[in-house]
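K.L.:
this one's structure only:
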């Protein structure tokens, strides 16, 4: 993050096609009709009962406003470790502390467009635990609810899914790798 006249300007890390950092740009100027490839992250937070914290994006966000998605998404700043960015954003957006933070999909990448705004990201996917009651920042999160993993999977994989496109793809990759079952300590047959 940089500061311009006292105002904090969030920056994202730009990437070459192979995922090598090649510069930075102000977050507000990056997402548009054509978006440069950049670094992001996604996190799925589970409670002790194995329920997933699902969030609905704030209605005034420029990208995917009001869309239901995974627990938290964001962008590491220049020089910031993605895991540290996850911890920072979970606290900022939801007021929760991540426990057992685990990198599940280090090379997840996607490209999607919605209402003239494109996302084009290398987006490592993390799993975490927390039993804290979320306190959403209304500028980021319109709503947050705990749902069973199976319910979220059904919503994300439905033919006409209303879940964010990145979460739809991530859920399929998490299922294929057995990542959530391993993280929650249960077998695929449970």
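P.N.:
Nice, thanks for sending it over. All values reported here derive from a predicted model rather than from experimental measurement.
K.L.:
from here on, just use CA atoms for contacts and neighbour counts.
P.N.:
Noted.
K.L.:
isn't residue 87 right up against residue 98?
P.N.:
Yes - counting by CA atoms under 8 Å, residue 87 does reach residue 98; the two are 6.1 Å apart.
K.L.:
excluding covalently adjacent residues, which one is nearest to residue 72?
P.N.:
Using CA to CA, 6 or more residues apart in numbering and skipping residues adjacent in sequence, the residue nearest residue 72 is residue 43, 5.2 Å away.
K.L.:
name the helix or strand for the one you found, please.
P.N.:
In the assignment (DSSP states H and E), residue 43 maps to strand 41-46.
K.L.:
which other helices and strands does that strand contact?
P.N.:
Packing partners of strand 41-46 (3 or more CA pairs under 8 Å, 6 or more residues apart in numbering; DSSP states H and E): strand 51-57, strand 72-74, helix 82-94, strand 125-129.
K.L.:
what helices or strands is the third one leaning on?
P.N.:
The helices and strands touching helix 82-94, judged by 3+ CA pairs under 8 Å, 6+ apart, are strand 41-46, strand 72-74.
K.L.:
now do the strands in the chain.
P.N.:
Using DSSP state E, the strands of the chain run over 2-4, 7-9, 11-15, 21-26, 38-39, 41-46, 51-57, 68-69, 72-74, 99-105, 109-114, 117-122, 125-129, 141-148.
K.L.:
okay, the ones you listed in JSON lines with distance to residue 185 next?
P.N.:
Shown next, in JSON lines, are the strands of the chain (distance: least, CA to CA, whole Å):
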{"stretch": "strand 2-4", "distance to residue 185": "41"}
{"stretch": "strand 7-9", "distance to residue 185": "40"}
{"stretch": "strand 11-15", "distance to residue 185": "34"}
{"stretch": "strand 21-26", "distance to residue 185": "35"}
{"stretch": "strand 38-39", "distance to residue 185": "30"}
{"stretch": "strand 41-46", "distance to residue 185": "12"}
{"stretch": "strand 51-57", "distance to residue 185": "13"}
{"stretch": "strand 68-69", "distance to residue 185": "23"}
{"stretch": "strand 72-74", "distance to residue 185": "22"}
{"stretch": "strand 99-105", "distance to residue 185": "13"}
{"stretch": "strand 109-114", "distance to residue 185": "26"}
{"stretch": "strand 117-122", "distance to residue 185": "28"}
{"stretch": "strand 125-129", "distance to residue 185": "12"}
{"stretch": "strand 141-148", "distance to residue 185": "15"}
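K.L.:
structure B:
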């Protein structure tokens, strides 16, 4: 665990057994065979017709390289609220500016292990981002290999037919998102109070 933060290093928030904030670690050093529990997020981007922006992870990524997945994933910084982190990563990874970013699965948490033993271990709230006008997507090759729009119902059907066609966290999230209803634009927005403690700390600092 790191106690003194270097402004030139990207950190992730480490979580305890109650999903509380217990410290920070450099992002570059977190993912390995004994990955500690840490705070992340997933985002699903939709246009006004309910089409979903699906992406393929860059082929040199440490975890699940080249795999099809949700629109954007990332880790909030030590003093960053998650919606700000979502907006930052959407711009960095896809060149997309969302008109609205809303919490839909506040309590999502998962673990997954790659064949080489590299492990994901995240408290990972899920957000819906919407765009009024479908933007020109500009995938950042350091993060994203490709991105396409497709009907949400088609994506859900493909995942249900074969969960291995997407990242393990995406497969689990799609199952939970499907329970919110068939139209992603009408999913209920969750209250921030349902977020894990690790995600709520920066919110408390702002009030």
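P.N.:
Great, that's in hand. In this text, all values refer to a predicted model and were calculated from it rather than measured experimentally.
K.L.:
if we can go back for a sec, tell me which of the helices and strands packed on strand 41-46 of structure 1 lies nearest to residue 160 of structure 1.
P.N.:
Proximity to residue 160 of structure 1 (CA to CA) singles out strand 51-57 among these, at 17.4 Å.
K.L.:
centroid residue for structure 2?
P.N.:
residue 42 (1.7 Å; CA atoms, centre = their mean).
K.L.:
once you drop chain neighbours, what's closest to the counterpart of residue 143 of structure 2 in structure 1?
P.N.:
Structural alignment (TM-score structural alignment) places residue 143 of structure 2 against residue 140 in structure 1. Of all residues beyond its chain neighbours, the one nearest residue 140 of structure 1 is residue 58 (5.0 Å), with distances taken as CA to CA, 6+ apart.
K.L.:
what's the answer for residue 164 of structure 2, then?
P.N.:
Computed as CA to CA, 6+ apart, the closest residue to residue 164 of structure 2 that is not its neighbour in sequence is residue 171, at 7.8 Å.
K.L.:
so between residue 87 and residue 98 of structure 1, which is more surrounded?
P.N.:
In this view residue 87 of structure 1 and residue 98 are compared by other CA atoms under 10 Å, and residue 98 has more residues nearby, 21 against 18.
K.L.:
these two touch, right, that one and residue 90?
P.N.:
Yes - at 7.2 Å, residue 98 of structure 1 and residue 90 qualify as touching, with contact defined as CA under 8 Å.
K.L.:
which residues do those two both contact?
P.N.:
The contact sets of residue 98 of structure 1 and residue 90 do not overlap (CA atoms under 8 Å, 6 or more residues apart in numbering).
K.L.:
okay, now residue 74 of structure 2: neighbour count?
P.N.:
For residue 74 of structure 2, the count of nearby residues is 19 (other CA under 10 Å).
K.L.:
likewise for residue 79 of structure 2?
P.N.:
Residue 79 of structure 2, neighbours per other CA under 10 Å, totals 12.
K.L.:
do the same with residue 38 of structure 1
P.N.:
Residue crowding around residue 38 of structure 1 was assessed by other CA under 10 Å; the count is 28.
K.L.:
so it sits against residue 124, correct?
P.N.:
No - counting by CA under 8 Å, residue 38 of structure 1 stays clear of residue 124, with 11.5 Å between them.
K.L.:
most tightly packed of the strands of structure 1?
P.N.:
Comparing the strands of structure 1 by mean neighbour count (mean count of other CA atoms under 10 Å), strand 38-39 ranks first with a mean of 26.
K.L.:
what's the mean gap between that one and the aligned bit of structure 2?
P.N.:
Its matched residues in structure 2 lie on average 0.2 Å from strand 38-39 of structure 1 after superposition (mean CA distance after the TM-score superposition for structure 1).
K.L.:
give me the contacts around that strand.
P.N.:
Under the criterion CA under 8 Å, 6+ apart, residues 12, 13, 14, 15, 75, 76, 120, 121, 122, 123 lie in contact with strand 38-39 of structure 1.
K.L.:
and if you look at stretch 84-95 of structure 1?
P.N.:
Stretch 84-95 of structure 1 has contacts (CA under 8 Å, 6+ apart) with 41-43, 72-77, 96-98, 134-137, 140-141.
K.L.:
buried residues in it?
P.N.:
By 16 or more other CA atoms under 10 Å, the buried positions in stretch 84-95 of structure 1 come out as 85, 86, 87, 88, 89, 90, 91, 93, 94, 95.
K.L.:
same thing with stretch 199-207 of structure 2?
P.N.:
Within stretch 199-207 of structure 2, the residues that qualify as buried by neighbour count (16+ other CA under 10 Å) are 199, 200, 201, 202.
K.L.:
which position in structure 1 pairs with the first one?
P.N.:
Counting by TM-score structural alignment, residue 199 of structure 2 corresponds to no residue in structure 1 and stays unaligned.
K.L.:
and residue 199 of structure 2, how close does it get to residue 48 of structure 2?
P.N.:
Going from residue 199 of structure 2 to residue 48 of structure 2 by CA to CA, to the nearest Å gives 29 Å.
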